[in-house]
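K.L.:
turn this into a model:
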Amino acid sequence: MHDFPDSNFKLVILDQLLKEGSFTKRLNELRSDPKYAENYTGEVDYGEPIPEIEDFLRDVKLTDDDLEKVTDLCFDGGNDIYQIICPFWDGESDYFDIRDIGGFELLKNLRSVTCISMISRDQIDRLRSTGISVR
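P.N.:
Reported below is the predicted structural model:
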């Protein structure tokens, strides 16, 4: 099982894995729980992270098999995972900014990264220096 020093970097990885169907069963159960479901309806302006959903995602233990599935990453405030955690996040705060990509070497099949926002130039340079295609 693997974890990453910056849990916001881990969220970017999870965003990619969720697109492939990983962890969606438990996440959908949480999101449909009446305790949280109203936060996604738009009837309640829930601009703060939903603690139970955020905790679930940050606590997911990633295996080697999970990490092998990751071939691309996208650093962008519009990633789906942020609206799952904080349904009405406006993208204006630095709450989800990635400060450290430590452990990216574990993503052995990572080939390309799209950097739109939320990551510093020095972290982008770390990726680029290993031959990963950075856009």
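K.L.:
CA only for contacts and neighbour counts going forward, please
P.N.:
OK.
K.L.:
what's in contact with the longest helix seen in the chain?
P.N.:
For the chain, the helix with the greatest residue count under DSSP state H is helix 7-19. Contacts with helix 7-19, where a contact means Cα atoms under 8 Å, 6 or more residues apart in numbering, come from 3-4, 23-24, 57-58, 66, 69-70, 72-75, 79-81, 96-101.
K.L.:
and if you look at stretch 74-87?
P.N.:
The contact list for stretch 74-87 (Cα under 8 Å, 6+ apart) reads 11-12, 14-15, 39-40, 46-51, 53-54, 89, 91, 96, 113-119.
K.L.:
can you pull out the helices in this protein?
P.N.:
For the chain, the helices defined by DSSP H occupy 7-19, 24-32, 34-37, 51-59, 64-68, 80-85, 121-128.
K.L.:
so which elements touch the last one?
P.N.:
In terms of contacts (3 or more Cα pairs under 8 Å, 6 or more residues apart in numbering; DSSP states H and E), helix 121-128 is packed against strand 133-134.
K.L.:
show which residue of the chain lies farthest from the average position.
P.N.:
Glu43 (25.3 Å; Cα atoms, centre = their mean).
K.L.:
picking up where we left off before, restricted to strands, list the contacts of stretch 74-87.
P.N.:
Judged by DSSP state E, strands contain the following of the contacts of stretch 74-87: Val113, Thr114, Cys115.
K.L.:
redo these as CSV? Include distance to Lys35 and neighbour count.
P.N.:
Putting the ones in strands among the contacts of stretch 74-87 into CSV (distance: Cα to Cα, whole Å; neighbours: other Cα atoms under 10 Å) gives the following:
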residue, distance to Lys35, neighbour count
Val113, 36, 18
Thr114, 35, 14
Cys115, 35, 16
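K.L.:
returning to what we had before: filter the contacts of helix 7-19 down to just the buried residues.
P.N.:
3-4, 57-58, 66, 69-70, 72-75, 81, 96-101 (16 or more other Cα atoms under 10 Å).
K.L.:
compare with the first, here's sequence two:
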Amino acid sequence: MTTPPESIRRAGTNVLREWMPDRVLRLMVLQQLIDAGEVEPITAEAVYPAVRGEPYDDSAAYGHRFNEDIAAYIDGTPVDEAMLAKVTRLPTDPAADLVFVIWPHFDGESDEFDVTDLSGLDRLPALAELFVEVRREADLAVVARCADLTAASLDCRVPLDLSTLAAACRLRTLELLHAENVGDLASLRALPELATLRLHGDPQALDLRPLLDMPALTSFALLRTAFAEGTNPSALAFGDNAMVLAALFARGIAVETR
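P.N.:
Now for the predicted structure:
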């Protein structure tokens, strides 16, 4: 991996690089610290001259690729433990300012900004809201260890096991995108405060009966946003899942389906 020359590295400790192996996750944290005023804004106009010794040129060819030296330089921004205690939410935002410093004309055409490892999330002691795409097999135990986490949105781009999420005892809101990649909701019954559950995608085979054992549930949404070829969009209107939805409605739970 290309790293900036020693002469242009910034002074100060960066605990993120010790605690979070995934660089994209570190950049997400850094973006939040910038937005919170804990770190000075990072602009292309300032970074490119610092790294390359020449002014930033918006029309240059490097505007259309991932610039490893720029990414490494930004990743070296000093971040200490006290700063991490200020991070309360962590969204996946493809329009984050840092993305466009590293790749000025990025349009989602590549995977350099995909999070591949969630390790170290539990080093954010005040993290209450998490929004992240899961594109590789991931152990959600680290998410469950975030003691103050109350809301999570997981974009499940790969098959995902929710069983370790059962230890996230303060979780009140859970949103699962591409929920067809979730095999079982049974472990969510262990979440005593889960009040809102939203499923997006085409989870036709997903058994909804565990919802009947979630006493704190007040809102449930099943939003089928895509249908695989040959599937039946109305499948969830019949059988056990239909009875579950009816039972939830009878309990006064707000039920939204489409």
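K.L.:
TM value for the aligned chains?
P.N.:
TM-score for the superposed chains, counting by TM-score structural alignment, normalised by the length of structure 1: 0.77, backed by 130 aligned residues with a Cα RMSD of 2.8 Å.
K.L.:
could you dump the helices of structure 1 to TSV with distance to Asn109 of structure 1?
P.N.:
Converted to TSV, those look like this (distance: least, Cα to Cα, whole Å):
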stretch	distance to Asn109 of structure 1
helix 7-19	12
helix 24-32	22
helix 34-37	35
helix 51-59	22
helix 64-68	6
helix 80-85	21
helix 121-128	13
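K.L.:
those: which one's closest to Lys108 of structure 1?
P.N.:
Nearest of the helices of structure 1 to Lys108 of structure 1, taken as Cα to Cα: helix 64-68 at 6.3 Å.
K.L.:
gap between the residue farthest from the centre of structure 1 and Ile50 of structure 1?
P.N.:
Applying Cα to Cα, to the nearest Å, the value for Glu43 of structure 1 to Ile50 of structure 1 is 15 Å.
K.L.:
returning to that earlier point: the longest helix of structure 1 vs structure 2, average offset?
P.N.:
Aligned to structure 2 and superposed, helix 7-19 of structure 1 gives a mean residue distance of 0.9 Å (mean Cα distance after the TM-score superposition for structure 1).
K.L.:
what range in structure 2 matches that helix?
P.N.:
Counting by TM-score structural alignment, helix 7-19 of structure 1 pairs with residues 23-35 of structure 2.
K.L.:
do the same with stretch 103-111 of structure 1
P.N.:
Aligned by TM-score structural alignment, stretch 103-111 of structure 1 corresponds to residues 120-128 of structure 2.
K.L.:
ok, now stretch 70-87 of structure 1?
P.N.:
Per TM-score structural alignment, the counterpart of stretch 70-87 of structure 1 in structure 2 is residues 87-104.
K.L.:
now do the end-to-end distance for that stretch.
P.N.:
From its first residue to its last, stretch 87-104 of structure 2 covers 26 Å (Cα to Cα).
K.L.:
ok, the ones in strands among the contacts of stretch 74-87 of structure 1 vs Gly131 of structure 1, which is closest?
P.N.:
Nearest to Gly131 of structure 1 out of these is Val113 (Cα to Cα; 10.8 Å).
K.L.:
for the closest one, give its distance to Glu92 of structure 1.
P.N.:
To Glu92 of structure 1, Val113 of structure 1 is 22 Å away according to Cα to Cα.
K.L.:
and what of Leu106 of structure 1?
P.N.:
From Leu106 of structure 1 to Glu92 of structure 1 the distance is 30 Å (Cα to Cα).
K.L.:
which one's more surrounded, these two?
P.N.:
Each of Leu106 of structure 1 and Glu92 has its neighbours counted (other Cα atoms under 10 Å); Leu106 has more, 15 against 7.
K.L.:
which ones are touching the closest residue to the more buried one other than its chain neighbours?
P.N.:
Excluding the flanking residues, the one nearest Leu106 of structure 1 by Cα to Cα, 6 or more residues apart in numbering is Leu67, at 6.9 Å. Counting by Cα under 8 Å, 6+ apart, Leu67 of structure 1 touches Leu106, Leu107, Lys108.
K.L.:
separation between Leu67 of structure 1 and Phe104 of structure 1?
P.N.:
10 Å.
K.L.:
please tell me how far Asn79 of structure 1 sits from Met1 of structure 1.
P.N.:
Distance of Asn79 of structure 1 to Met1 of structure 1, given as Cα to Cα: 24 Å.
K.L.:
now Phe4 of structure 1: how far from Ile13 of structure 1?
P.N.:
According to Cα to Cα, Phe4 of structure 1 and Ile13 of structure 1 sit 10 Å apart.
K.L.:
what does Asp64 of structure 1 give?
P.N.:
Distance, Asp64 of structure 1 to Ile13 of structure 1, by Cα to Cα: 13 Å.
K.L.:
neighbour count winner among the two?
P.N.:
Under the neighbour definition other Cα under 10 Å, Asp64 of structure 1 and Ile13 were set side by side, and Ile13 has more, 24 against 12.
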